[in-house]
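Engineer: generate coordinates for the sequence data below:
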Amino acid sequence: MTRPVVAVTADATTVNWNIWGDVAVAVLPQPYLDKVTQAGGAPVLLPPLVEAVESVMERVDALLMSGGADIDPALYGARPGEFVFPPHPARDAAELAALAVAERRGIPVLGVCRGLQLISITRGGTLDQHLPEHSPAVPGRYEPRTIRVKPDSLLGGALGPSPTVYCHHHQGIDKLGAGLVATAWSDDGVIEGAEAEDPSAPFLAGLQAHGELGEDTVALFEAFIEAAKAGPRR
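Structural biologist: Next up, the predicted model:
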């Protein structure tokens, strides 16, 4: 059976590559690709090049919006606070364009960390720019955390009521965007997951945690790929 093709948003940075220094690259952590492949999909990287986004998105079956750098606070009507990292305008623009095409076509969308935040922002949502109690004890290391998930929800059906997820977030959702409903929370009430409020709408969900990691999120990726196999909903 042909695997559904999943566009996975990539970041852009510079790296030292073999004997070369400061090489400009579009990059994505391998676990995203592994999780999509293991769930039955065929991942392709979607670089932050807004000019190419629509042509790619017209040819894929689903969109996975990956984690990464802070979103420009101007997109949710705020000024950058003390702890906000510099924005990546090209990535913001490319992902907003990709999300717009995915929604117009009615193909499944899954957001991870930054991805969930951007989904919410496009619907008028805002972010809490710094959550020190949720920042990792060791920068660059994900921390396991058990979250609470609403059982009668898309996320609940895939994750169960209390999955262990892996977190590395210093920001989170403040006001959730219109048309979305929170369906997962941390012990202190921070929104850890949200999805389309209308259960008949095309697959649209996101986790604040890094769902590309760990075993408890496997079923969520499988549900995402199954929705991609079903084809566009519009």
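
Engineer: going forward, measure contacts between C-alpha atoms and count neighbours the same way
Structural biologist: OK.

Engineer: and the lengthiest helix in the chain, how far out from the chain middle?
Structural biologist: Looking across the chain with DSSP state H, the single longest helix is helix 89-105. Distance of helix 89-105 from the chain centroid (Cα atoms, centre = their mean, to the nearest Å) equals 12 Å.

Engineer: would you map the strands across the protein?
Structural biologist: Secondary structure of the chain (DSSP state E): strands located at 5-9, 11-17, 20-27, 42-46, 62-65, 109-112, 127-128, 143-146, 148-149, 164-167, 172-173, 180-185, 191-196, 204-207.

Engineer: ok, and what's touching the third one?
Structural biologist: Outside strand 20-27, the residues within contact range by Cα atoms under 8 Å, 6 or more residues apart in numbering are 10-17, 47-48.

Engineer: if you set the cut-off to 7 Å instead, what comes out?
Structural biologist: 10-17, 47 (Cα atoms under 7 Å, 6 or more residues apart in numbering).

Engineer: also the fifth one?
Structural biologist: Contacts of strand 62-65 with the rest of the structure, by Cα under 7 Å, 6+ apart, involve 5-9, 102, 107-112, 115, 228.

Engineer: the same query, at a cut-off of 6 Å, please.
Structural biologist: The contact list for strand 62-65 (Cα atoms under 6 Å, 6 or more residues apart in numbering) reads 6-9, 107-111, 115, 228.

Engineer: for the last one, same thing?
Structural biologist: Applying Cα under 6 Å, 6+ apart, the contact partners of strand 204-207 are 108-113, 116, 192-196.

Engineer: equivalent analysis for the first one, please.
Structural biologist: With Cα under 6 Å, 6+ apart as the contact definition, strand 5-9 has outside contacts at 42-46, 60-66.

Engineer: now the second one, please; I'll put the structures next to each other:
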Amino acid sequence: MPFLRPHLRIGVSARIYYPANPVLDLGGIWTRTLHYLEQSVAHWLLRGGALPMMIPAVDAQSVTAADDLNLRHYADSLDALVLQGGNDLSPHSYGEQPLDPAWAGDAVRDRYEMALVNAFVDAGKPVFGICRGLQLINVAFGGTLYQDVPTQRPDAQKHVNAEHYERNQHAVEILPGTRLAELYPGLQRGRINSIHHQAIKDLAPGLVAEARCPDDGIIEAVRLRGETYVAAVQWHPEFHAPGDPTVFDDAPMLRDFLLAARATRALTA
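Structural biologist: Model (predicted):
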């Protein structure tokens, strides 16, 4: 898709890397925590003709003080928000205790991304979630998650395979009567990549399931009811090689999101 003027500026939530080893504290700004944007997400948005811009995370423990006004500045200045994949959500974020220490998740990122979602929704700007982003949106609107699908849903399809990573695939069923079905007329099933061990357990009030795994019923796509554009998928559209006919074509979905961002920009200009 060509770059149209005015250029769309799409904010992307930061993935966060925490140093595995202690960092020497010399009394200054000592943290080596990294905030980063995955190349594949950036290129996915670039292919749609948009300019991706990472939004750094700010928390109560950050050197820079956190306040909602700063996030609202981003929401006012940018045209839409994409939530990247990455670390597990903390079960504390949806009122549970971790069933295993390995599933403790990233509460700092949870708070930051939920504040981002609230800021962009309040500003009337579109939001799109990828993998963890779908789970974050569900929790932000009052839903819960399976902390580990193999443990809590042993009957489920294999949704993650470390050896195959994005080449791990399974079927997806688009649910009739949804916006996603409108974007793919005549298409009821496809194949998607699958790289997640957590998933939606209780769907949040106000969200509608738009796609499921037909083999186990796990929700694979959601959308917020009403006028505000909030949508998400459990798979990674940025890992789809353009022109690959064997997997779900994510281009109409990306185009719809960016058209919503352009329409919102026109209204708020």
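
Engineer: before we move on, back to that, among the contacts of strand 5-9 of structure 1, the buried ones, what's the ChimeraX command?
Structural biologist: Burial among the contacts of strand 5-9 of structure 1 is assessed by 16 or more other Cα atoms under 10 Å; the matching ChimeraX selection reads:
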select :42,43,44,45,46,60,61,62,63,64,65,66
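
Engineer: just the contacts of strand 5-9 of structure 1 now: which is nearest residue 176 of structure 1?
Structural biologist: Checking these against residue 176 of structure 1 by Cα to Cα gives residue 65 as the nearest, at 17.4 Å.

Engineer: tell me the counterpart of that closest one in structure 2.
Structural biologist: By TM-score structural alignment, residue 65 of structure 1 lines up with residue 83 in structure 2.

Engineer: count the residues that sit near the alignment partner in structure 1 of residue 119 of structure 2.
Structural biologist: Residue 119 of structure 2 maps onto residue 101 of structure 1 when the alignment is built from TM-score structural alignment. Counted with other Cα atoms under 10 Å, the neighbours of residue 101 of structure 1 add up to 19.

Engineer: ok, and what's touching stretch 85-102 of structure 1?
Structural biologist: Contacts of stretch 85-102 of structure 1 (Cα under 6 Å, 6+ apart): 48-50, 53, 70-72.

Engineer: what's the nearest residue to residue 225 of structure 1 if we skip its chain neighbours?
Structural biologist: In this structure, residue 225 of structure 1 finds its nearest non-sequential neighbour in residue 41, 6.1 Å apart by Cα to Cα, 6 or more residues apart in numbering.

Engineer: after alignment, which residue of structure 2 pairs with that neighbour?
Structural biologist: Counting by TM-score structural alignment, the partner of residue 41 of structure 1 is residue 50.

Engineer: repeat that for residue 131 of structure 1.
Structural biologist: Checking TM-score structural alignment: residue 131 of structure 1 goes with residue 149.

Engineer: go on, residue 24 of structure 1?
Structural biologist: Match for residue 24 of structure 1 (TM-score structural alignment): residue 33.

Engineer: look at that match and say how many residues are nearby.
Structural biologist: By other Cα under 10 Å, 12 other residues sit near residue 33 of structure 2.

Engineer: what's residue 223 of structure 2 in contact with, if anything?
Structural biologist: 207-208, 230-231.

Engineer: and for the aligned residue in structure 1 for it, nearest residue in space, chain neighbours not counted?
Structural biologist: Residue correspondence to structure 1 (TM-score structural alignment): residue 223 of structure 2 is matched to residue 195. In space, residue 195 of structure 1 comes closest to residue 205 once its chain neighbours are excluded; the distance is 4.1 Å by Cα to Cα, 6+ apart.

Engineer: residue 16 of structure 1 now?
Structural biologist: Once flanking residues are discounted, residue 16 of structure 1 sits nearest to residue 22: 5.4 Å by Cα to Cα, 6+ apart.

Engineer: and for residue 200 of structure 2?
Structural biologist: residue 145 (4.5 Å).

Engineer: swap in residue 53 of structure 1?
Structural biologist: Per Cα to Cα, 6+ apart, closest to residue 53 of structure 1 is residue 98, 5.9 Å.

Engineer: equivalent analysis for residue 148 of structure 2, please.
Structural biologist: Using Cα to Cα, 6+ apart, the nearest residue to residue 148 of structure 2 is residue 198, at 5.0 Å.

Engineer: so what corresponds to that neighbour in structure 1?
Structural biologist: Using TM-score structural alignment, residue 198 of structure 2 sits opposite residue 171 in structure 1.

Engineer: I'd say its match and residue 130 touch.
Structural biologist: Yes. Using Cα atoms under 6 Å, residue 171 of structure 1 makes contact with residue 130 at a distance of 4.8 Å.

Engineer: neighbour-wise, which of these two wins?
Structural biologist: Using other Cα under 10 Å, the more surrounded residue of residue 171 of structure 1 and residue 130 is residue 171, with 23 against 16.

Engineer: tell me the spacing between that one and residue 63 of structure 1.
Structural biologist: Distance, residue 171 of structure 1 to residue 63 of structure 1, by Cα to Cα, to the nearest Å: 22 Å.

Engineer: and for residue 224 of structure 1?
Structural biologist: According to Cα to Cα, residue 224 of structure 1 stands 9 Å off from residue 63 of structure 1.

Engineer: against residue 68 of structure 2, how distant is the alignment partner in structure 2 of residue 206 of structure 1?
Structural biologist: Using TM-score structural alignment, the partner of residue 206 of structure 1 in structure 2 is residue 232. Noted for residue 232 of structure 2: a distance of 23 Å to residue 68 of structure 2, by Cα to Cα.
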